[in-house]
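Undergrad: give me the fold of what follows.
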Amino acid sequence: MHDDTARAILRGNDRTTDGGAYTVPTDMLYPFQWNWDSAFAAWGFSTFDTDRAWRELETLFAAQWADGMVPHMVFHDAAPGYFPGPDVWGAGGEVPTSGISQPPVAATMARLVWEADPEAGRTRMAALYPKLLAWHRWWMETRCGSGAVAVCHPWESGRDNCPDWDVGLAGVDGSGAGDYARRDEAQVDGAQRPTKQEYDRYLALVRFGRDCGWDQATIVADCPFYMADPGMTFILIRAHDDLAAMGRSLGQDVTELEGWAAALRDGVDSLWNPELGAWDAKDLRSGAWAGIVGSGALLCWLAGCERPEMEAHLARMWDAVTYGLPSSDPEAPSFERKRYWRGPVWPQMNALIALGFLRAGRDWDEARLREETATLIETSGFREYFDPIDAAPCGGDSFTWTAAVWLAWAGR
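TA: Modelled structure (predicted):
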């Protein structure tokens, strides 16, 4: 029954246009195509409609910029009332987009899609491969000057308001944001969303990007928010590994990808905070540490970058809650169990962390995380995220990546 509901959610969130087929994360609240949401949607579709899975990825990459960047939002259709819409971003080509990217999970998800039906997927993957490679090159050439992956906007990390970004956002002046209406607060309890102060600062960063024409050199040099993130670094390392594995199967020379992965494995050492005894985000403008163990740090197993000290953090954070792994340290003063990325548990993050557990041979941890994620969904439905203490449903309902995670992993 849950499988039928999950498939119905994916079909219900399906949007077909002249430019292809894509899913929205959920109707009304997020009415466009989001980058990493689509990658997870493809994984979900691969369990019952392989062609549709590939079309999801192909539609996303049809919006790729000339420099290789794949934007975090693609505005295929008009959605009056959504803020910030394409007029605010002032970016994109034939199809308007946002001006920033999002976690590069697409290669990892594409590998899972291909493995679901290797023969049928070979031609599709061969066509997608150079586009994925160009996106990975964009990350390496524009955002890895510190050795690890940096983001120029909290939205680029996918973990919008997690406490990791507080130290960097403190230096962003949001006083000129003006009046605006947020669709998220009109549809979801404001106590579960980012605050107005955070949103004002997010919009200041969008204005900065728009005013410089989304010139990457200017953004890297002068954007008031610029932070290196272990979570994004671990995701890109794993994506390099997965793209290289697919490249070998396609007969490609993957030396460049292997070199990128090795460089990031060395570079991420710059994000080990010895005082915290954990992977930590760093403000590249001030040099200050975020000083908190977030869910991004728990992706270290995904990239094969685990350290013994992370075992204690994993056990501590997991045992402090009831369901899955929280988006931020439950013992930190900044923890809020229902506010977006400041504490709730997210199904797609559980799935990525679990892929890391499998890579590390931690089968018991993977099984525990899968069972707890399944319990969340069985208890509270296919919600965007959940309270990690009592499983209360949070955020949007009938959510694409929650349905996809159920079909491809949690409901197995």
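Undergrad: going forward, measure contacts and count neighbours with C-alpha atoms only.
TA: Noted.
Undergrad: quick one: the strands in the stretch 51-200 of the chain?
TA: With strands called from DSSP state E, counting those that start in this stretch, the stretch 51-200 of the chain shows them at 73-74, 91-92, 96-97, 150-151.
Undergrad: nearest to Asp184 among those strands would be which one?
TA: Closest to Asp184 of the strands of the stretch 51-200 of the chain, according to CA to CA: strand 73-74, at 15.8 Å.
Undergrad: not counting the closest one itself, show me its contacts.
TA: Residues outside strand 73-74 that contact it (CA atoms under 8 Å, 6 or more residues apart in numbering): 32-35, 60, 63, 95-98.
Undergrad: Leu299 falls within a helix, correct?
TA: Yes - assignment of Leu299 by DSSP: H, G, I helix; E, B strand; the rest coil places it within a helix.
Undergrad: next, the structure of the following sequence, for comparison with the previous one:
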Amino acid sequence: MTTTDVVTQRAIDVLKANDRGGYTIPTDGLYPYQWNWDSAISALGIAEFDLERAWQEIETLMSGQWASGMVPQILFHNPATGYFPGPETWRCDGPVPSSGISQPPVAVTAARLIWEKNPAQGRDRLNALVPKLRAWIDWYMAWRLDDQGAIFTVHPWESGRDNAPDWDKAMARIDTSGVESYTRQDTKHVNSAHRPTQKDYDLYVWLLQIGRSAQWDDAEIARINPFRVSDPLMTFITLRAVRDFLHISNELGHDTTSLNQYIETLEQGVQTLWNPDISAFDSRDTSSGEFSGSISCGSYLCWYAGVDHPGMRAQLQNALAVSKYPIASYNLNGEAFDPHRYWRGPTWPCMNLLIGLGLAERNVPEEPELRARIRELLATQGFSEYFNPIDGDPAGGKSFSWTAATWLYWARHDT
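TA: All right, here's what the predicted structure looks like:
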């Protein structure tokens, strides 16, 4: 067997070990439930060796959709220990015990990509999913669209980038003195120096309490929640999702009403996230209008959304020049850079997968180089949650599903 074959088998083994019968957990212990965008990316990897099981992954995720159209961040299908906050803290009333917030709609794009591997076989599966995917897109446009056309988040966990520097300014203005007593579980599984701080967690739990006090009603949350940050990652992934859903609807003969308008709105919203002071797409506080000043991995998802920008081409070239294992979650020259702490500097292979897909589709010449670097990283360091972008040191959870999926779907292929 070649080295590629060996690493590929290890990746398959990770996904099979994390399979819980219809859904895949990110990793044992640290994340013992089904996470929304983790699951979508895992499905892409699973599709490389079991197409039927990949469809099941998306279907199980959509089984937790609320009547509002929202698809939760976490689905607590079965009891598990060692995780906080669990369903008893969220107190949600969906079809499956869940959290009360969503996550970036990668699953819409995953459904298209999985379907395109065998359109005839997947046609009925995708047709059944179309109404649910449409309802989720409509929910985003109804409840997470700011007045300039960008997508905002009401909780750092909803963005998927929990402790990113993008949220620091907005968080600093929020009084969390009323946060309830709680016990973290994450630091029992991994090094606390690699995780969000206690101050960060207080903010997360405080925002959870606010949502719970509103009984997770979207209109009430919009009225009382003090955290609203428009995010390039959320906006780019939603724009890509709408483009893919429009394609699906055209191909399968479904209603396309409003979809072109959604795309036009989001394309305009994207431009409001360009921060000329840092020459990059940046997060913006919807209350103050202030940019975060953060060049993040989310900034590079423009190509994934079908948006090219010469300024981001320059940023991409710089990212490849300054670290051995780009693209990092946060700019290495940024004031808040930390090569080990979660979304404040480490390289996440799953994000490079999405960035790389966009680069390949837009024929950006740096894509093969980016893929080769991530290929080397995973082949030599394994499938950890994230890595030091400078020396490749693994950090976070081990045997991570979406890292294994990144190898299978993208990184293993020769450049």
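Undergrad: on that earlier part again, any of the contacts of strand 73-74 of structure 1 buried? List them.
TA: Buried members of those, counted by 16 or more other CA atoms under 10 Å: 32-35, 60, 63, 96-98.
Undergrad: aligned against structure 1, show me the partner of Ile263 of structure 2.
TA: Aligning on TM-score structural alignment places Ile263 of structure 2 opposite Ala261 in structure 1.
Undergrad: which ones are touching its match?
TA: 236-238, 240-241.
Undergrad: how about a cut-off of 6 Å?
TA: 237, 240 (CA atoms under 6 Å, 6 or more residues apart in numbering).
Undergrad: sorry, back to before: so which of the contacts of strand 73-74 of structure 1 are in helices?
TA: 35, 60 (DSSP state H).
Undergrad: which non-adjacent residue is nearest the equivalent of Tyr323 of structure 1 over in structure 2?
TA: Using TM-score structural alignment, the partner of Tyr323 of structure 1 in structure 2 is Tyr325. Distances taken as CA to CA, 6 or more residues apart in numbering place Pro389 nearest to Tyr325 of structure 2, at 4.7 Å, with adjacent residues excluded.
Undergrad: that neighbour: how many residues sit nearby?
TA: A count of nearby residues for Pro389 of structure 2, using other CA atoms under 10 Å, gives 25.
Undergrad: assign it to helix, strand or coil.
TA: Strictly by three-state DSSP, Pro389 of structure 2 counts as coil.
Undergrad: counterpart of Phe234 of structure 1 over in structure 2?
TA: In structure 2, Phe234 of structure 1 lands on Phe236 (TM-score structural alignment).
Undergrad: hmm, its match is touching Ala305, no?
TA: Yes - using CA atoms under 6 Å, Phe236 of structure 2 is in contact with Ala305, at 5.1 Å.
Undergrad: what's Lys338 of structure 1 aligned with over in structure 2?
TA: Aligned partner of Lys338 of structure 1 by TM-score structural alignment: His340.
Undergrad: how much space is there between that match and Gly396 of structure 2?
TA: 9 Å (CA to CA, to the nearest Å).
Undergrad: go on, Phe387 of structure 2?
TA: Phe387 of structure 2 is 8 Å from Gly396 of structure 2, by CA to CA.
Undergrad: same drill for the two, tell me which one is more crowded.
TA: Phe387 (28 against 24).
Undergrad: tell me, how many residues neighbour Gly396 of structure 1?
TA: 20.
Undergrad: having no further points to raise, I will conclude here.
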